[in-house]
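# after the sequence you'll find the predicted model.
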Amino acid sequence: MDLFKAIVVKEQEEEVVFGVEQVGEEQLSEGDVLVKVAYSSINYKDMLAVQKNAGVIRNYPMIPGIDFSGTVVHTRDERFHEGQEVIVTGFEMGMSHTGGFSEYARVPAEWIVPLPNGLSLKEAMVFGTAGFTAALSIQALEQNGMNPDNNPQLLVTGSTGGVGSVALQILSKIGYTNITALVRKEHQVEVAKSLGATQTIFPDELGELKRPLNKPKFDYVLDTVGGDVASVLIPQISYDGSMSMCGNAAGLQISATVLPFILRGVNLLGVDSVNVPIEKRGAIWDKMATDWNITQTTLTDEVSLEEVPETIEAIKNGQHLGRTIIKC
């Protein structure tokens, strides 16, 4: 195979640097299936991957990118065939295994989901890891009682970011009508409402963490940021309500007493999108291809590999909206 383009992250004089390079197939990690990458997407974790001491990349040099869609070029596993369109998200991609920010990727067959009917390769990465995480969060909440027929009060944090923006659209599409979006800046208000929020709220309107129980405001919270935001919200969840948690942009620590859990029966639902068993992934992607398909209305930018650093910087500075996909 000729050389091809990939973003490579390196340690250089105790700093972490990254950029587009020409690489060969021998620089890809081992795997059963070689895929010509069509699209990847840029997620919060990808931003962390190119920062020093962020704890995402385990060894250097590394090709980042925690997801991709593409077409099988060669396979040693009979479950797949040349020309088949596939999706890969999570597992060790872009961490200890070379990832999707590349024109080619090689992965274990056990990581691969066949592209479902109803989705194109591009649409698969409009969802990407962020959309997959949003779908998992909604599924977890619905499995714990959230139902549009009950007209619950919902809150989505990080509402204009990758996970939050997709979550707002799916929730709106499937019939939820009381969706509050937590926003940080005035210009995000109209963005959140265009994505499906029925009202917005700013962090300083949430109040402070003063009492172990506060007046219940929300039946279900889809939290994408963690930290102090999650801490303030837990005492405001209604009886038998739930909060899904999938991110840590606002911090790793939360502060809470046992009272919301033993007096109101509040549930905290951890959502992991990295190590979801492969046998459970197909059903989620099928939902995203059909009833939960919001790719035609998603706020999306498309960039080349060379343009990735600009998007990484926007995510780092909290200036990024919606989803950015990479055409590889």
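Noted; the coordinates are in hand.

# all contacts plus neighbour counts: C-alpha atoms, from now on.
Fine.

# quick one, helices of the stretch 101-250 of the chain?
Along the stretch 101-250 of the chain, the segments classed as helices by DSSP state H, counting those that start in this stretch run 121-143, 162-173, 187-195, 227-233.

# now the spatially closest residue to residue 200 that is not a sequence neighbour: how far from residue 229?
Nearest in space to residue 200, with sequence neighbours left out and distances taken as Cα to Cα, 6 or more residues apart in numbering, is residue 181 at 4.7 Å. Summarising the geometry, the distance separating residue 181 from residue 229, computed by Cα to Cα, to the nearest Å, is 13 Å.

# so which of the two has more stuff around it?
Legend: neighbour count by other Cα atoms under 10 Å for residue 181 and residue 229, higher for residue 181 (29 against 23).

# quick check, the more buried one in contact with residue 156.
Yes: using Cα atoms under 8 Å, residue 181 makes contact with residue 156 at a distance of 5.0 Å.

# how about residue 74: what's its closest non-neighbour residue?
Across the structure, with Cα to Cα, 6+ apart as the measure, the residue nearest residue 74 apart from its sequence neighbours is residue 34 (5.1 Å).

# any idea which helix or strand carries the closest residue in space to residue 124 that isn't next to it in sequence?
Taking Cα to Cα, 6+ apart, and ignoring the residues beside it in sequence, residue 124 has residue 69 as its nearest neighbour in space, at 6.7 Å. Of the helices and strands defined by DSSP states H and E, residue 69 is found in strand 67-75.

# that strand packs against which elements?
For strand 67-75, the contact count by 3 or more Cα pairs under 8 Å, 6 or more residues apart in numbering; DSSP states H and E identifies strand 33-42, strand 85-89, helix 121-143 as packing neighbours.

# switch those over to TSV; also include mean neighbour count and distance to residue 167.
Output for the helices and strands packed on strand 67-75, formatted as TSV (neighbours: other Cα atoms under 10 Å; distance: least, Cα to Cα, whole Å):
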stretch	mean neighbour count	distance to residue 167
strand 33-42	26	17
strand 85-89	25	18
helix 121-143	24	5
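
# before we go on, here's another structure to hold up against the first:
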Amino acid sequence: MSARVFIDGAAGTTGLEIAERLAGRDEFELVVLDEEARKDTTARAEAINAADFVILCLPDDAAREAVSLITSDTVRVIDASSAHRTAVGWVYGLPEVTGRKAIAGARRVSNPGCYPTGFIALLQPLVSAGLLPCEWPYVCHAVSGYSGGGKQLIARFEADDDIAFRDYGLALGHKHVPEMKTHVGLAYDPVFAPAVVPAHRGMIVEVPLALEAMPVAAAPEVLRETLKHAYLGSEIVRVAEPGVDELLLRRSMAPVDTLELHVFGAKDGKQARLVAVLDNLGKGASGAAVQNLNLMAGLPETAGLRL
């Protein structure tokens, strides 16, 4: 028997891509509301409570409202917003870090943010192993395709082909920072410097390391080997071998649900750059939601993913 899945916010970019990944899969039956019903709270509440799984692709406040509509004690939720990423009672949906069993048994799963996915995947295994300090003012530089900004930013970039680079989050205190700090286990908020480039999808997340200044820091090759061990056997997270001399985001990038990690080190071992490459709409959003849904439904983790 197919599990009933309701995507609340199915008309948005993330919701549409989740539906594409679930299309044609016999394991799931999508509950679909027409445009008028999507705006009706009663109709949404009925769909939410009739589903086995609900995936929220909504702004934060709307996601909280949707959760408040739940009266069924059997419905299970994946929230793609940032509303519950550090909330008590919610399991953080990064299986490679949180643990697959925790997600498989959870009733409430919060999908990670796109930038934090790269940041946490790079740092958490290294900090947890004691190879990098938790008490350190980390910096995260990142660029993303404009699709991560929602309909308004998509329209802005597609209407103005003269935009070459959009630096933002300049007031600091970005909403991704709490989950980046919490799920790595850091003592200080990282300084997060995000930007947008004129490509529809794709993302590069970088954490530069001044290893010689740190009270505890392993050599770059040890950091790389530790990441390889942490993600050994994963079909989704891959740790690249050394020798790459450039990383590119292409405007023609096809949808992909993998996460590629790099460790670049200076010859003298005094500095390193940790870099994650991913699709902000894939492992950074829709692909991660489907991965979590698969685990919660007891299905192969990579079913329906684009690897």
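Yep, that arrived. From a predicted model like this one, the values you see are computed outputs, not experimental measurements.

# give me the TM-score for these two chains.
Between these two chains, after superposing, the TM-score reads 0.31 (TM-score structural alignment, normalised by the length of structure 2); 150 aligned residues with a Cα RMSD of 5.9 Å.

# related to what we said a few turns ago, joint contacts of residue 181 and residue 156 of structure 1?
Listed as contacting both residue 181 of structure 1 and residue 156 by Cα atoms under 8 Å, 6 or more residues apart in numbering are residue 168.

# quick one: the strand holding residue 69 of structure 1 to strand 85-89, angle?
Computed by axes from the mean of the first three to the mean of the last three Cα atoms, to 10 degrees, the angle separating strand 67-75 of structure 1 from strand 85-89 equals 130 degrees.

# also compute the angle for strand 67-75 of structure 1 relative to strand 33-42, please.
Angle, strand 67-75 of structure 1 to strand 33-42, by the same axes, to 10 degrees: 170 degrees.

# buried residues in strand 67-75 of structure 1?
Along strand 67-75 of structure 1, these residues count as buried under the neighbour rule (16 or more other Cα atoms under 10 Å): 67, 68, 69, 70, 71, 72, 73, 74, 75.

# distance-wise, check the nearest residue to the fifth one once chain neighbours are set aside relative to residue 171 of structure 1.
Once its chain neighbours are removed from consideration, residue 71 of structure 1 has its nearest residue in residue 85; the separation is 4.5 Å (Cα to Cα, 6+ apart). Here the criterion is Cα to Cα. By it, residue 85 of structure 1 lies 28 Å from residue 171 of structure 1.

# repeat for residue 124 of structure 1
Per Cα to Cα, residue 124 of structure 1 is found 18 Å from residue 171 of structure 1.

# with residue 189 of structure 1 instead?
Per Cα to Cα, residue 189 of structure 1 is found 17 Å from residue 171 of structure 1.

# who has more neighbours, those two?
Summary of the neighbour comparison: residue 189 of structure 1 and residue 171, criterion other Cα under 10 Å, with residue 171 having more neighbours (23 against 20).

# from the contact counts, what lies against the host helix or strand of residue 294 of structure 2?
Element membership of residue 294 of structure 2 [criterion: DSSP H and E] is helix 287-296. In terms of contacts (3+ Cα pairs under 8 Å, 6+ apart), helix 287-296 of structure 2 is packed against helix 13-22, strand 76-79, helix 100-104.

# report the angle between that helix and helix 13-22.
Computed by the same axes, to 10 degrees, the angle between helix 287-296 of structure 2 and helix 13-22 is 50 degrees.

# buried residues, helix 287-296 of structure 2. List them.
Taking 16+ other Cα under 10 Å as the basis for neighbour counts, the residues of helix 287-296 of structure 2 that come out buried are 287, 288, 289, 290, 291, 292, 293, 294, 295, 296.

# which single one of the residues you listed is nearest to residue 184 of structure 2?
For the buried residues of helix 287-296 of structure 2, the closest approach to residue 184 of structure 2 (Cα to Cα) belongs to residue 288, at 18.3 Å.

# distance check, the closest one against residue 128 of structure 2.
With distances taken as Cα to Cα, residue 288 of structure 2 is found 23 Å from residue 128 of structure 2.

# next one: residue 5 of structure 2
For residue 5 of structure 2, the distance to residue 128 of structure 2 (Cα to Cα) stands at 35 Å.

# so between these two, which is more surrounded?
With neighbours defined as other Cα under 10 Å, residue 5 of structure 2 and residue 128 compare such that residue 5 has more, 26 against 13.

# what is the lengthiest helix in structure 2 packed up against?
Among all segments of structure 2 classified by DSSP state H, the helix with the greatest residue count is helix 114-128. For helix 114-128 of structure 2, the packing partners by 3+ Cα pairs under 8 Å, 6+ apart come out as helix 95-98, helix 177-184, strand 203-209, helix 220-230, strand 272-278.

# possible to save those as CSV with mean neighbour count and distance to residue 238 of structure 2?
Formatted as CSV, the entries for these read as follows, by neighbours: other Cα under 10 Å; distance: least, Cα to Cα, whole Å:
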stretch, mean neighbour count, distance to residue 238 of structure 2
helix 95-98, 16, 11
helix 177-184, 20, 19
strand 203-209, 22, 14
helix 220-230, 18, 8
strand 272-278, 23, 10
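
# re earlier: got a list of what the residue nearest to residue 71 of structure 1 touches?
69, 70, 71, 72, 114, 115, 121.

# my guess is the last one contacts residue 41. True?
I take that to be residue 121 of structure 1. No: taking Cα under 8 Å as the definition, residue 121 of structure 1 is not a contact partner of residue 41, at 11.5 Å.

# quick check: neighbours shared by the two?
Both residue 121 of structure 1 and residue 41 lack any common contact, where contact means Cα under 8 Å, 6+ apart.

# burial count for the closest residue to residue 38 of structure 2 other than its chain neighbours?
Once its chain neighbours are removed from consideration, residue 38 of structure 2 has its nearest residue in residue 44; the separation is 6.3 Å (Cα to Cα, 6+ apart). The burial count assigned to residue 44 of structure 2 is 18, neighbours taken as other Cα under 10 Å.
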